[in-house]
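Asker: Curious how this folds, go ahead:
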Amino acid sequence: MSIRLYDSKAQALVDFTPREAGKVGMYVCGPTVQSSPHIGHLRSALAYDLWRRWFTYRGLDVTFVRNVTDIDDKVLDNASEKEPWWAVAYRVELEFTRGYTALGILPPTYEPRATASIPGMQELIAELIAKDHAYIADDGTGDVFFSVASWSEYGVLTNQRPDDMADSADAATRGKRDPRDFALWKGTKRREPDSASWNSPWGPGRPGWHIECSAMSRRYLGPAFDIHGGGLDLRFPHHENELAQSTAAGDAFATHWVHNGLVVVEGQKMSKSLGNSIYAAEFLAAARPVVVRYYLGSAHYRSSIDYHPGSLVEAEAAYSRIEGFLARAAAAVEATPEVEQTGALPVPDAFAMAMDDDLGVPQALGVLHETVRQGNAALDAGDVARAARLRAEALAMLGVLGLDPAEWTVSTQGAAADAVLGSLVEQLIGEREAARSSKDFAAADRVRDTLAAAGVVLEDTPTGPKWSI
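Answerer: The predicted structure follows:
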């Protein structure tokens, strides 16, 4: 066995050797739970789910950590009097969980929330201050910044020179010694609620974004671990800053860095301004979740996916061909008593070679579809024994990819339905709130009546409307 991966820091394909024999420690940047997940979030989660499954198939014990950033500028910006920031964060976190479950993403070994990890962040910040890699702003705000100039290795992840970098935009420049410095701790601001503030040696406040992942990875994986993953858009500044602050504190941090490509829509980057964002709930409603998984996983994890109308139709056709062969071969074996049922088999060598080579799922799918083609040919020729063996090989490959039809039970279909239902109910509640704001109470009542007729109970609370079935 020799697994190779593309290390973003080395900018090269490298052999993967675990720090500890037989074990893999993986940390993946999870969602900032500010708003509903889109298909890019699903694609990123799936990429590391596939990595995890392949490491596990190869006999490695994987500790998989994916965090939840539940305190952040954007989370606070999306709060309101009716829905506090922590309620926004929890509601959106549940949306992400429903999307992951519907797509067959395995639950992480640990899924820490930033708000539950504040002590570890403060400990790491104190270490950086003691080593003169961080400083307390002298303007009385209580802000603490990492000093980019103090760390000569800053920029190694993205192969940039600090002198060529733009100023950090994660906090006001007031109080910074260098505009490139980034916030480790943000002193409480007047406009922010008391609930979004924690006591610290530098005054009340909350953590900066970057320090969160450094502290959580240290807590759950230790100061050194094998792989740090995330979307390509996180390389700079987030991952660059994580690497700088962790190594400046003395941690070896991640041996390898892995980044997945992004999703574009008909050649354009998804954005709210363009109105082309495709949210997870509507995407999962557009096709069977297993087909969505097939589609999002079919491109190489480092490449971009260009979604266009018809993409899921093509994926449905491809997956249906696989299902058709499996059903046809199972029926033939059942109708031919002299042919013994073929037990579980290892994946074909060609499939394993593709997966070992930087998770080459497209090439692995090629092996799968060739197996299906040969299996159908064997059935056409009446060679049921060969077809049975090829069916077993196909099932082995599908199992590794999380695409075995037998695994897509009512529970995963139900999770997808829950995600769709939640999205539709939230949309209707939004329409009702808009009607109430404009004093169109008749329209607001119609929405309530529609929900009630469908069995959805709506309750108005001081923190906003809540619903249940």
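Asker: all contacts plus neighbour counts: C-alpha atoms, from now on.
Answerer: Will do.
Asker: Doesn't E123 belong to a helix?
Answerer: Yes: counting by DSSP: H, G, I helix; E, B strand; the rest coil, E123 is located in a helix.
Asker: to compare against the first, here's another:
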Amino acid sequence: MALKIYNTLTRTKDEFIALEPGKVKMYVCGPTVYDYIHIGNARPAIFFDVVRRYLESIGYEVTFVVNFTDVDDKLIKKAAEMGVTVPEVADLFVQKYYEDTKALGIREATVHPRVTQNMTEIIEFISALEEKGLAYEAGGDVYFRTARFEEYGKLSQQNLEELQFGIRVDVDQRKESPQDFVLWKAAKPGEISWSSPWGEGRPGWHIECSAMVRKYLGDTIDIHGGGQDLAFPHHECEIAQSEGLTGHAMSRYWMHNGFVNINNEKMSKSLGNGISVHQLLKKLEPEVFRYFMLSGHYRNPLNFSDEAVEQAKGSLARIENCIAALKHRLKTARPGEIEPELAAAVNEAKAQFEAKMNDDFNTPDAITAVFELVNAANPYANSQGEVSAATIELLLGQFAVMNDVLGIIAPESEELLDSEIEQLIVERTEARRTKNWARADEIRNLLTERGIILEDTAQGIRWRRA
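Answerer: You can find the predicted model right below:
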């Protein structure tokens, strides 16, 4: 089954055909780094990380770019509040972004460009638009002339008359049309700024991504992604700028994820119900949160609640416990061939997983395939009879393949369980044999703190996650 992607531009699931065989150029709009990322920011970060992982798993070489907006009104305001410079604010929250996303199992992009590192390219891009008659200067500001780009509105499927009532831009008498949007902002007294042909200033939001896409990936890319709130005006304006300048399609596939609600309410500053990833991870395992984020289809709204989190915990624990039991069972497994019935079940789960991922990256149904594998594996993991090592290894290998795409089982946890915790269990057994009860209790408490519960069974000591 060929990979199909729901393309916001066409409103259909289109078969994915890369511009260059075996390679994918992908750009996702990153955060404005004036604060910790919130769980709404985390959804595209996690989902597009899975998109990238899956593309790589089926053989593509992916060049993945995620930008940082490190200068805008929010950063200027934050710097004033903190009594520091704008670059200092940006440096702080870029670092916090890396910490939070690493905890969530999100792999670093191929490139994480910053706006301030690409000012030359941004100014050159605006100048080129001006030369083509697509931009004009007014009082130190520069605007894009939307009337000169006939396809403006094609992504959001709105015409210029409709956009006049819905576009989120300031009314400015200097503009030729209400729909025209800013490319360059003249600096206000005391603001951070850069020299340009139009005076001191800084770029508008939309032009930044157009310039960085072109610099790092070229005139046309394979996939451009972001939250659905970016489709208009941000991505609409990117298309106008980039395609107006180059005459080529900016991106072949446009992907947008749905919103994250909090207890069935839209997350907003006015409601004060936002949750930062930094705060959330103080009380919730990152793998549980990642699992929750992937448990709903990316294009649908996702509701964050205590009930949803508990459900995610329980579901993830089923997978983790199965894998842990398989690893334990491997220690006593016999040599031999793979059981044929098990091989068929693994192939079926594998095929189901791939089919669902090929169907517009349907992660909830792909997770269902993981549970099909759990159901097939549990009789072997918990069997008191003889099981071949080849059978257990086949199961563990398929879990690893699926997890390499979804990233819901932390590699660090697997490494800990295979080495340090197993050694502690051996040490505790010896302490009990020699009646060193204090040391035995100390080790049990240490393992409990690490989320490992010990169970004495007829086959020996078993462990499971809390």
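Asker: Overlay them and tell me the TM-score.
Answerer: Here the TM-score for the pair of chains, by TM-score structural alignment, normalised by the length of the second structure, is 0.82; 404 aligned residues with a CA RMSD of 2.2 Å.
Asker: surely R436 of the first structure meets R446?
Answerer: No: contact criterion CA atoms under 8 Å: R436 of the first structure and R446 do not qualify, at 11.4 Å.
Asker: Have a look at the two and say which one is more surrounded.
Answerer: Taking other CA atoms under 10 Å, R436 of the first structure and R446 do not tie; R436 has more neighbours (15 against 12).
Asker: which one is that one nearest to, not counting chain neighbours?
Answerer: Nearest residue to R436 of the first structure, sequence neighbours excluded (CA to CA, 6 or more residues apart in numbering): A444, at 6.0 Å.
Asker: Quickly note the distance from the one you found to E431 of the first structure.
Answerer: 8 Å (CA to CA, to the nearest Å).
Asker: same question, I71 of the first structure
Answerer: 27 Å.
Asker: Compare neighbour counts for the two and give me the winner.
Answerer: I71 (24 against 15).
Asker: Would you agree the more buried one is in contact with A114?
Answerer: Yes: the pair I71 of the first structure / A114 is scored as a contact, 6.7 Å apart, by CA under 8 Å.
Asker: which residues of the first structure fall in helices?
Answerer: Applying DSSP state H to the first structure gives helices spanning 39-57, 73-77, 85-102, 118-130, 209-221, 240-248, 280-285, 289-298, 311-334, 349-356, 361-380, 384-401, 410-437, 441-453.
Asker: Adding distance to I305 of the first structure, write those out as a markdown table.
Answerer: A markdown table is the format used below for the helices of the first structure (distance: least, CA to CA, whole Å):
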| stretch | distance to I305 of the first structure |
| --- | --- |
| helix 39-57 | 9 |
| helix 73-77 | 26 |
| helix 85-102 | 19 |
| helix 118-130 | 35 |
| helix 209-221 | 27 |
| helix 240-248 | 25 |
| helix 280-285 | 14 |
| helix 289-298 | 8 |
| helix 311-334 | 10 |
| helix 349-356 | 19 |
| helix 361-380 | 12 |
| helix 384-401 | 18 |
| helix 410-437 | 22 |
| helix 441-453 | 37 |
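Asker: So for Y27 of the first structure, which of these sits nearest?
Answerer: When those are compared by CA to CA, helix 209-221 sits nearest Y27 of the first structure, at 6.4 Å.
Asker: Would you mind giving the residues in the second structure matched to the closest one?
Answerer: Counting by TM-score structural alignment, helix 209-221 of the first structure pairs with residues 205-217 of the second structure.
Asker: how about that stretch: buried residues?
Answerer: For stretch 205-217 of the second structure, a neighbour-count test (16 or more other CA atoms under 10 Å) marks W205, H206, I207, E208, C209, S210, A211, M212, V213, R214, L217 as buried.
Asker: what's the distance between the corresponding residue of the first structure for F304 of the second structure and A416 of the first structure?
Answerer: With TM-score structural alignment as the criterion, the equivalent of F304 of the second structure in the first structure is Y307. Distance from Y307 of the first structure to A416 of the first structure, counting by CA to CA: 20 Å.
Asker: The two: which has the busier surroundings?
Answerer: Set Y307 of the first structure next to A416 and count neighbours by other CA under 10 Å: A416 wins out with 25 against 18.
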